[in-house]
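Q: quick one: sequence and predicted model below, then my questions.
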Amino acid sequence: MAHERLISVIGLGYVGLPVAVAFGRQHKVIGFDINESRIAELQSGHDSTLEIEAAEFARTDIRFTSNPVELKQADFHIVAVPTPIDAAKRPDLGPLLAASRILGKQIKTGDIVVYESTVYPGATEEDCIPILEQESGLHAGMNFFVGYSPERINPGDRQHRFTSIKKVVSAQTQESLETVAAVYESVVDAGIHKAPSIKVAEAAKVIENTQRDLNIALMNELVLIFSRLGIDTHDVLEAAGTKWNFLPFRPGLVGGHCIGVDPYYLTHKAAIMGYSPQVILSGRGINDGMGNYIASCLIKTLIAHDNRVKGATVTILGLTFKEDVPDLRNTRVIDVVRELQSFGVNVQVHDPLADPEGAEHEYGIRLLKDRDLQPAAAVILAVPHVEYVSQGWKAISKYLEEGQGIVYDIKAKLDRTTIPSGITLMRL
């Protein structure tokens, strides 16, 4: 569908940049971010998130800027800033509200603002709109209009892209909903789903990832059960997976900016409304505890093999929250690191994709290069980047003392039929 709107995208991270690029292939786009270094790298045609290749920038018409005044040129604004949780696992709307203040000073009569950031049901209308109205002096639903369209970006996924994922849209009025739908439909090939209200669209987003979180929690709980029975969980799942309707979830560390965060937005709102969630928080508790479980299992195995614990060297391969992306946000690998360190273990961390400065700043972790790694008693393949897995045991065993020791393959990506002599393999 055609439209005559000029698009701005506020927030140019893992979500905002692919959105800006998709629209920029067909229309002029204003790409705004408060991070001037991020703007500089995008202007040079480089994306440190690795979501957009350099050649794609040349095919787009995007003006990257950190000057909020330039947002006045646009009349359709898409807000795609992070919505994390704080140390107490409470929703942190700080970036979203700050973006609303910046944008509110620039919007004008007739503009449409669409939020894509993950929030709890009601946040757009109860938290964001009042700020837009206060800063602009305009009235939402009369002078300008607001919608919500939940992001569905999956970092590192080259198959499911912004244009190939069905887009849920919502808005304050039927007329503004039609405009929002037309704008997105101009670039989203997979089609549009019009939600009946903004709250419905907000709720749909948080339950998408809550559902995945709970299914992975079930797999992780199976690990806790089957390990006591001496059964390999992946063998069980492979057998059960021969049934046509068995869902292919796997155990693991659950981090990142979505699955490990979104459920807390829903439980926070539920608590405000007087309901204490049971199932959701139980699943969160299981998943949040897997890092400590992995570390404790390794400690027990070191002891069983007559290895010292205090002063032992353990190398962890991978620090990002998932394979083949540089994203360090909410990585749960850090839980494994911290728990091992609490036992006096010397932990070395290697990751070919993670930003060393980001790892140091966010977690106090010094990422080591291959040449700086000392031989280890154990190796944990925490994040199976293709660089590790493609080389198989040759890449893994070189980190061990004399090529022998313990290897903990968290996601069971290594071939069990070709384990070198002298290596003890562990898996979730």
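A: Sure, I can see it.
Q: use CA for all of it now, contacts and neighbours both
A: OK.
Q: secondary structure element for residue 395, which one?
A: Per DSSP states H and E: residue 395 is located in helix 392-397.
Q: burial check on residue 85, number of neighbours?
A: 19 (other Cα atoms under 10 Å).
Q: which ones are touching it?
A: By Cα atoms under 8 Å, 6 or more residues apart in numbering, residue 85 lies in contact with 91-92, 261, 264.
Q: just residue 70 next, same as before
A: Counting by Cα under 8 Å, 6+ apart, residue 70 touches residue 30.
Q: helix, strand, or coil at it?
A: At residue 70 the chain is in helix, as set by DSSP: H, G, I helix; E, B strand; the rest coil.
Q: swap in residue 78?
A: Secondary structure of residue 78, per three-state DSSP, is strand.
Q: wait, doesn't it sit right on residue 7?
A: Yes. Under the contact definition of Cα atoms under 8 Å, residue 78 touches residue 7, with a separation of 7.5 Å.
Q: secondary structure class for residue 300?
A: helix.
Q: give me the distance between it and residue 284.
A: Residue 300 sits 25 Å away from residue 284, going by Cα to Cα, to the nearest Å.
Q: repeat that for residue 62.
A: In terms of Cα to Cα, residue 62 sits 40 Å off from residue 284.
Q: between the two, who's got more neighbours?
A: Counted by other Cα under 10 Å, residue 62 and residue 284 do not tie: residue 62 has more neighbours, with 24 against 21.
Q: how about the more buried one, what does it touch?
A: Counting by Cα under 8 Å, 6+ apart, residue 62 makes contact with 20-21, 24, 28-31.
Q: now secondary structure, distance to residue 372 and neighbour count too, for the residues you listed, in TSV please.
A: Below are the contacts of residue 62 laid out as TSV (DSSP: H, G, I helix; E, B strand; the rest coil; distance: Cα to Cα, whole Å; neighbours: other Cα atoms under 10 Å):
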residue	secondary structure	distance to residue 372	neighbour count
20	helix	40	28
21	helix	39	22
24	helix	43	23
28	strand	47	18
29	strand	45	27
30	strand	43	23
31	strand	40	30
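Q: from these, which is closest to residue 119?
A: The closest of the contacts of residue 62 to residue 119 turns out to be residue 20 (Cα to Cα; 20.8 Å).
Q: for the closest one, what are its contacts?
A: Residue 20 touches 8-9, 12, 29, 31, 62, counting by Cα under 8 Å, 6+ apart.
Q: any idea how far it is from residue 191?
A: Using Cα to Cα, one obtains 18 Å as the distance from residue 20 to residue 191.
Q: now do residue 139
A: For residue 139, the distance to residue 191 - Cα to Cα - is 31 Å.
Q: same question, residue 148
A: Going from residue 148 to residue 191 by Cα to Cα gives 16 Å.
Q: which of those two has more residues huddled nearby?
A: More crowded of residue 148 and residue 191, by other Cα under 10 Å: residue 148, with 29 against 16.
Q: show me what contacts that one?
A: Contact analysis of residue 148 by Cα under 8 Å, 6+ apart lists 114-116, 124, 169-171, 198, 201-202.
Q: so how far is residue 92 from it?
A: Going from residue 148 to residue 92 by Cα to Cα gives 18 Å.
Q: over to residue 395?
A: 40 Å.
Q: between these two, who's got more neighbours?
A: residue 92 (16 against 12).
Q: one more structure, for comparison:
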Amino acid sequence: MSKSMQLNYLSEGIKGRNLRITVVGMGYVGLPSAISFHEAGFPVWGLDNSEEVITSLKAGKSQIMEEMGKAFPSGGDWDIFSKYEDCIPDTDVAIVCVPTPVDNLRKPDLKPVSESLNSIISSRNPDSNLVIILESTVQPGTTRRCIEEALSNSDDDGEGLFIAYCPERISPGEEGFGVGDVSRVIGAETKELAEELSALYASITKGRIFPVSSIEVAEAAKLVENAQRDIDIAFSNELSILMPKMGLDVEEVLAAASTKWNFHRHTPGMGVGGHCIPIDPHYYIEIAKKYGVDSSLSPSARELNYSMPLYNANEVFRLFGGVPDKVLVMGYAYKPNVSDTRETPLKPFISSLAEAGVSQIMVWDPLVGESQLPESVKKINSLTEISSVDCIVIGTAHDDVVNLDWKWLFDISNSSFLYDSRRCLVPEKMEEIGWNFHAIGRPLGAVQ
């Protein structure tokens, strides 16, 4: 079959919603994506190498689904698999949404991507067409190189194989930034393929679709997006350290600066977490080194953001007047209203408390399970369990935290010291209740 006939097959399959789509990786990106394509009318299979994940999904259980507020699909055009050979041979489009972490030296770890692409190539039907779309964050050139390596490790000559890159952009837990909302960038091996796949992604989002000239442009765009965000957040965090020393509240300063039309505001805090911002800049830093560019901004931003949990712990000690004996940390997830604890800055924050001598650290996070917490902490299932604490720290601005009856907690906790590392509470209201209230970037008690 000629390339033009193959693309026509793809075009007709998108219009008729009869392309079989397999999404590899049933996490915070893959699962919502799979459901969105199914809701758009496509037959969809989900694939994950974790038997625990598969068992949970087949039983209709998923914290991700609960946070999305959606029900599981059903019927013959939806299924979940754990083995590539059970679904890839009958797949038309394979979308890869697997993690791209860093190793202990903070170097890119492409093992999940390489293993997924190798498994897809070795399992596909060589007599059928297959489009592989990578959504995971990688350095420019990675998609082509990994596909070429997978082909070289097999007897597959690549006939009927198409490749593209479309970086994921969703923000779990944030209204208006889900799969169906965000714009997408698509790079493919040909302009014609990019245009066809633009139609595919247009079926699941109301955001704009931007086809670009190459796979490498799309790969680079993803790195730039998150490296820039990390730098912006680092500057806000730096301001939260500097402004109080000048007797200024960083939030008031940022609010004033935001009145300028081109100012992009970020809120300082405990640090950054999740699968993108703490990780992706390292992919950028390493490829800059490869091409002989001595990047200074991104490494500095990373180090500053890495330092924020320790800075917040030291602020708690300074403002409290020493190391408290018992600390209640409210929230452990890396961002509000999700259960995701990947790279949460609360983990190093809690380690800093323990290393300084805090004897009992309690964590209350209604979205996070006990197995997700460090063994050294005590999980509090209900705030009624609190008899007495020396210090309360807001770690995550969950709605359940922000909307808490703070007068009630003040009365039962036998503590008046409250530190807001997320700037999610109104200081005046807390002080009116009676709290000895402190917050990151707030000048009260700051060293002048």
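A: Yes, it's here. Only a predicted model underlies this, so the values are computations on that prediction, with no experimental measurement involved.
Q: narrow the contacts of residue 148 of structure 1 to those in strands?
A: Among the contacts of residue 148 of structure 1, the members found in strands (DSSP state E) are 114-115, 169-171.
Q: residues of the helix ranked longest in structure 2 that come out buried?
A: Secondary structure of structure 2 per DSSP state H: the longest helix is helix 215-245. By 16 or more other Cα atoms under 10 Å, the buried positions in helix 215-245 of structure 2 come out as 215-223, 226-245.
Q: again, but for stretch 113-130 of structure 2
A: 113-114, 116-126, 129-130.
Q: stretch 155-167 of structure 1 too?
A: Within stretch 155-167 of structure 1, the residues scored as buried using 16+ other Cα under 10 Å are 155-156, 161-163, 165-167.
Q: against structure 2, where does it fall?
A: Using TM-score structural alignment, stretch 155-167 of structure 1 corresponds to residues 172-184 of structure 2.
Q: among the contacts of residue 85 of structure 1, which are located in strands?
A: Among these, no member falls in strands (DSSP E).
Q: in structure 2, which of these still touch?
A: Contacts from the contacts of residue 85 of structure 1 that recur in structure 2, judged by both residues aligned by TM-score structural alignment, their matches' Cα atoms under 8 Å, are 91-92, 261, 264.
Q: which among those residues gets closest to residue 350 of structure 1?
A: Checking these one by one against residue 350 of structure 1 (Cα to Cα), the nearest turns out to be residue 261, at 25.0 Å.
Q: show me what the closest one aligns to in structure 2.
A: Matched to structure 2 by TM-score structural alignment, residue 261 of structure 1 sits across from residue 279.
Q: in this structure that match contacts residue 101, no?
A: Yes. Under the criterion of Cα under 8 Å, residue 279 of structure 2 makes contact with residue 101 at 6.4 Å.
Q: tell me how many other residues crowd the nearest residue to residue 240 of structure 2 once chain neighbours are set aside.
A: Excluding its sequence neighbours, the residue lying closest to residue 240 of structure 2 (Cα to Cα, 6 or more residues apart in numbering) is residue 441, at 4.0 Å. Each residue near residue 441 of structure 2 was counted by other Cα under 10 Å, and the total is 30.
Q: with residue 61 of structure 1 instead?
A: 18.
Q: distance of it relative to residue 33 of structure 1?
A: Residue 61 of structure 1 is 16 Å from residue 33 of structure 1, by Cα to Cα.
Q: can you check residue 49 of structure 1 too?
A: Taking Cα to Cα, one finds residue 49 of structure 1 at 15 Å from residue 33 of structure 1.
Q: and for residue 414 of structure 1?
A: Taken as Cα to Cα, the span from residue 414 of structure 1 to residue 33 of structure 1 is 40 Å.
Q: for residue 344 of structure 1, same thing?
A: As judged by Cα to Cα, residue 344 of structure 1 and residue 33 of structure 1 stand 42 Å apart.
Q: same check, this time on residue 97 of structure 1
A: Counting by Cα to Cα - residue 97 of structure 1 and residue 33 of structure 1 are separated by 14 Å.
Q: between the contacts of residue 148 of structure 1, which sits nearest residue 404 of structure 1?
A: Taking Cα to Cα as the measure, residue 116 is the one of the contacts of residue 148 of structure 1 closest to residue 404 of structure 1, at 48.8 Å.
Q: tell me the counterpart of residue 106 of structure 2 in structure 1.
A: Match for residue 106 of structure 2 (TM-score structural alignment): residue 89.
Q: how about the closest residue to that match other than its chain neighbours, what does it touch?
A: Nearest non-adjacent residue to residue 89 of structure 1, counting by Cα to Cα, 6+ apart: residue 264, 6.7 Å away. Going by Cα under 8 Å, 6+ apart, residue 264 of structure 1 touches 85, 89-91.
Q: any idea which of those residues has the most stuff around it?
A: Neighbour counts for those, by other Cα under 10 Å, peak at residue 91, which reaches 22 neighbours.
Q: wait, that residue sits on residue 266?
A: No. The criterion here is Cα under 8 Å, and residue 91 of structure 1 misses it with residue 266 at 9.3 Å.
Q: circling back to that earlier point, more neighbours, residue 49 and residue 33 of structure 1?
A: A direct count of neighbours by other Cα under 10 Å for residue 49 of structure 1 and residue 33 places residue 33 higher, at 22 against 18.
Q: got the contact list for that one?
A: Per Cα under 8 Å, 6+ apart, neighbours of residue 33 of structure 1: 10-12, 39, 64-66.
Q: nearest to residue 369 of structure 1, of the residues you listed?
A: The closest of the contacts of residue 33 of structure 1, once distances to residue 369 of structure 1 are taken by Cα to Cα, is residue 39, at 28.5 Å.
Q: and the closest one, what element?
A: Here residue 39 of structure 1 sits within helix 36-43, counting by DSSP H and E.
Q: C-terminal to that helix, what's the next element?
A: Once the chain leaves helix 36-43 of structure 1, the next helix or strand it forms, by DSSP H and E, is helix 54-57.
Q: now that next one on structure 2. Mean distance?
A: Aligned to structure 2 and superposed, helix 54-57 of structure 1 gives a mean residue distance of 3.7 Å (mean Cα distance after the TM-score superposition for structure 1).
Q: any idea where the strands of the stretch 301-428 of structure 1 begin and end?
A: Here the stretch 301-428 of structure 1 has its strands, by DSSP state E, counting those that start in this stretch, at 313-317, 346-350, 378-381, 405-409, 423-427.
Q: between the second one and strand 313-317, how big is the angle?
A: For strand 346-350 of structure 1 against strand 313-317, the angle between stretch directions is 20 degrees (axes from the mean of the first three to the mean of the last three Cα atoms, to 10 degrees).
Q: what's strand 346-350 of structure 1 packed up against?
A: In terms of contacts (3 or more Cα pairs under 8 Å, 6 or more residues apart in numbering; DSSP states H and E), strand 346-350 of structure 1 is packed against strand 313-317, helix 333-342.
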